[in-house]
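Asker: A predicted structure for the sequence below; I have some questions about it.
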Amino acid sequence: MTHMRKKTGLRSLRRFRRDQDGVAMVEFAMAFPIMLVAYCGLVDVAQMVMLNRKVTQLASTLSDLTARVQSVTPSDIDNIFNASQTVLMPFGTSNASMVIANVVVDAGGTARVCWSNQRNATAPARGSTVTLPDSARIPGTSVIMARASYKYTPAIGYVITGTFTLGDNPVYSRPRNGLATGVENIEQVVRTGTNGCPNFS
C-alpha cells in the first residue's frame, strides 16, 4: 500500500513537472506589456534624436544657401525654404518653422536685422536688435542668421507624451559673394526692394 502511494506520488510529481510548460506562457504574458512599453519608448526616443539632427541640418542649409548669393527676391527665398526642408524627409514639413534674416553689424558693434523672411514662424522686424555671439559680432560685417524648429508629437506616445519643440537654435553664415552697400558699404546679401543696411529706414 505504501509502495503504491509512493508510485502514485512520483507519477503526480512527474505530471506536475511536465505541466510547468505553461509557466513560460504565463511569464511571457506578464512580461509582454513591459517589453512593449520599453520598445515603444525606444522608438519614440530614436525618432526624436533623428529629427533633432535633421532640424539642425535644416537651419544650417537655410543659412548656407542664402549666404551663397548676392541678392534674393521673395521667390528666391521661397525656393530656399522649399529646397532646405527636403532634409526633413521622411518626416512631414507641416510642423516645421523656418526663419532667414540678414543681420548687419554697424561700426559701433550693434547687430540689427536688415531684412527677414519666415515660413510658419515669427520673423524679427527690420531694425530690431539681435544678440550675436562674439565670433559673429564684428563691426562692419553682416551674417545670415537662420533658425529652424519642429513641433514633434510622438506617434506611439505610450512612454513620451505631449508635443516637443525641437531645434530653434540660430545658425550663422558669412556672405560668400555679398554686395557692399548701405551707408557704411557693408558686404551683405541684399533682398530686392529693400535698402541695404545699416540704413534701416
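Answerer: The structure has been received and is ready for your questions.
Asker: from here on, contacts and neighbour counts on C-alpha atoms
Answerer: Will do.
Asker: If we go by neighbour counts, what in stretch 168-188 is buried?
Answerer: Judged by neighbour count (16 or more other C-alpha atoms under 10 Å), stretch 168-188 contains these buried residues: 168, 170-175, 178-182, 186-188.
Asker: Give me the contact list for that stretch.
Answerer: For stretch 168-188, contacts defined as C-alpha atoms under 8 Å, 6 or more residues apart in numbering pick out 56, 59-60, 63-64, 66-71, 102, 104, 106-107, 136, 140-150, 189-190, 195-199.
Asker: What is the end-to-end distance of stretch 120-133?
Answerer: In stretch 120-133, first residue to last residue: 26 Å (C-alpha to C-alpha, to the nearest Å).
Asker: Compute the distance between P139 and V43, please.
Answerer: 47 Å.
Asker: what sits up against the lengthiest strand in the chain?
Answerer: Longest strand in the chain, counting residues (DSSP state E): strand 141-152. Strand 141-152 has contacts (C-alpha under 8 Å, 6+ apart) with 48, 55-56, 58-60, 62-63, 66-67, 95-106, 136, 163-175, 186-189.
Asker: That strand: how far from the chain's middle?
Answerer: Centroid separation for strand 141-152 versus its chain: 11 Å, with C-alpha atoms, centre = their mean, to the nearest Å.
Asker: before we move on, what about stretch 161-173?
Answerer: The answer for stretch 161-173 is 5 Å, by C-alpha atoms, centre = their mean.
Asker: Can you select the buried ones among the contacts of stretch 168-188 for me in ChimeraX?
Answerer: Applying 16+ other C-alpha under 10 Å to these leaves a buried subset, and the ChimeraX line that selects it is:
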select :56,59,60,63,64,66,67,69,70,71,102,104,106,136,140,141,142,143,144,145,146,147,148,149,150,189,190,195,196,197,198
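Asker: Return the set of buried residues in stretch 77-88.
Answerer: In terms of neighbour count (16+ other C-alpha under 10 Å), stretch 77-88 has its buried residues at I77, I80, F81, S84, Q85, V87, L88.
Asker: try this one side by side with the last:
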Amino acid sequence: MNRTILENASPASSRGVPRCRGIILRLRAILADKQGVGGVEFALVAPMLLVLYLMSFELTMGFSAAKKASMASSAVADIVAREEKVTKAYLVTMSDVAKAIFVPYPPTDLLIKVTAIKIDGTKTAKVAWSWSSTGVAPYAVGTSAPVPANLLIADTFLIRSELSVSHEMMTYLPGMVSGGTKSLTLYREFYYRQRLGAQITCSDC
C-alpha cells in the first residue's frame, strides 16, 4: 500500500520541477537581455544635457552683452575726449554709437552719462559739466567728482562715461534658482584724458 502511494505521488512532484526551472530560465533571460539600455540611459541623461546646453547659451549671451557694454562705454568716453568743444546735440549722438555697438542685441533701458572733470593744481577734482541721455544733467557744476587715484594728476582734464543697460537672462532650473527670467543691470564706467587743448567745453550743457 505504501508503495502504491509513493508511485502515485512521484509524477505530480516531478511535474513541478520543470515549471520552476522554466521560470528561473526566463528570469535569467530577462536579466541578461541588454536591449533598450541605451534608450533608458539617454532618457535619464537627456533632460540634464538640454538644461546645460540652454544655460550655457544664456551665459554666453550674458557675457557678450557685458562685453558690449564695456566697449560702448569706452567708445563714448574716447570719442568725446577727442573734441575741444561739444554741444548737447553732439552728445545725443552717443546713444546711437552705443546702440551700434550692441548690434545685434538691442539694448534695453540704455542710460548714458558723460561728465567733464577738471583737476586743479591741488589735485581737487570738480565737475566742469555733465550730460545724460535722459536730458537732465546728472551732476551739478562745481561739485566734487570721484577720480581713481592713478588718474588724479594736477592740472588735467578728464571725461568720464557711465553706461547702464538691462539684460534679461532665462533660468532653466526653477527648483534651484528663482523664477524663469532674471533681470540684470550691466554698469560700466570709463575715464579718458582730453586729447586736444587743456579742456573740453560744452556750450549748452
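Answerer: That came through fine. Small disclaimer: the values here were computed from a predicted structure and weren't measured.
Asker: Among the contacts of strand 141-152 of the first structure, name the ones in strands.
Answerer: When DSSP E defines the strands, the subset of the contacts of strand 141-152 of the first structure inside them is 96-105, 164-167, 171-173, 186-188.
Asker: residue contacts, P146 of the second structure?
Answerer: A125.
Asker: Distance of the aligned partner of it in the first structure relative to S142 of the first structure?
Answerer: Using TM-score structural alignment, the partner of P146 of the second structure in the first structure is T131. T131 of the first structure is 13 Å from S142 of the first structure, where distance means C-alpha to C-alpha.
Asker: same question, V103 of the first structure
Answerer: Taking C-alpha to C-alpha, one finds V103 of the first structure at 6 Å from S142 of the first structure.
Asker: contacting residues around the residue positioned nearest the centre of the second structure?
Answerer: The centre of the second structure sits closest to G62, judged by C-alpha atoms, centre = their mean, with a distance of 2.5 Å. Going by C-alpha under 8 Å, 6+ apart, G62 of the second structure touches H167, M169.
Asker: how about a cut-off of 10 Å?
Answerer: S56, K68, H167, E168, M169, L184, L186 (C-alpha atoms under 10 Å, 6 or more residues apart in numbering).
Asker: And for I160 of the first structure, the neighbour number?
Answerer: For I160 of the first structure, the neighbour count with other C-alpha atoms under 10 Å is 16.
Asker: ok, back up a step: what's the spacing between the aligned partner of the residue nearest to the centre of the second structure in the first structure and V171 of the first structure?
Answerer: When the first structure is aligned by TM-score structural alignment, the residue opposite G62 of the second structure is M48. Distance, M48 of the first structure to V171 of the first structure, by C-alpha to C-alpha: 20 Å.
Asker: Kindly report the same for S135 of the first structure.
Answerer: The value you get for S135 of the first structure to V171 of the first structure, if C-alpha to C-alpha is used, is 12 Å.
Asker: now do T163 of the first structure
Answerer: As for T163 of the first structure, its distance to V171 of the first structure is 24 Å (criterion: C-alpha to C-alpha).
Asker: What of D134 of the first structure?
Answerer: 14 Å.
Asker: ok, now P90 of the first structure?
Answerer: Look at P90 of the first structure and V171 of the first structure: by C-alpha to C-alpha, they are 23 Å apart.
Asker: Now list the buried members of the contacts of G62 of the second structure.
Answerer: Applying 16+ other C-alpha under 10 Å to the contacts of G62 of the second structure flags K68, H167, M169, L186 as buried.
Asker: wait, the first one sits on Y187?
Answerer: No. Applying C-alpha atoms under 10 Å as the test, K68 of the second structure and Y187 come out as separate, 11.0 Å apart.
Asker: average offset between the longest helix seen in the first structure and the second structure?
Answerer: The longest helix of the first structure (DSSP state H) is helix 21-67. Mean deviation of helix 21-67 of the first structure relative to the second structure after superposition (mean C-alpha distance after the TM-score superposition for the first structure): 1.4 Å.
Asker: what's the following helix or strand after that helix?
Answerer: strand 71-72 (DSSP states H and E).
Asker: distance from that following strand to the second structure after superposition?
Answerer: Mean for strand 71-72 of the first structure is 0.7 Å (mean C-alpha distance after the TM-score superposition for the first structure).
Asker: hmm, back to that, and the buried ones among the contacts of G62 of the second structure, which is closest to S14 of the second structure?
Answerer: Ranked by distance to S14 of the second structure (C-alpha to C-alpha), those are led by M169 at 71.6 Å.
Asker: In terms of helices and strands, where is that closest one?
Answerer: strand 156-170.
Asker: how far does that strand sit from the chain's center?
Answerer: 15 Å.
Asker: Give the aligned equivalent of V87 of the first structure in the second structure.
Answerer: Aligned by TM-score structural alignment, V87 of the first structure pairs with I101 of the second structure.
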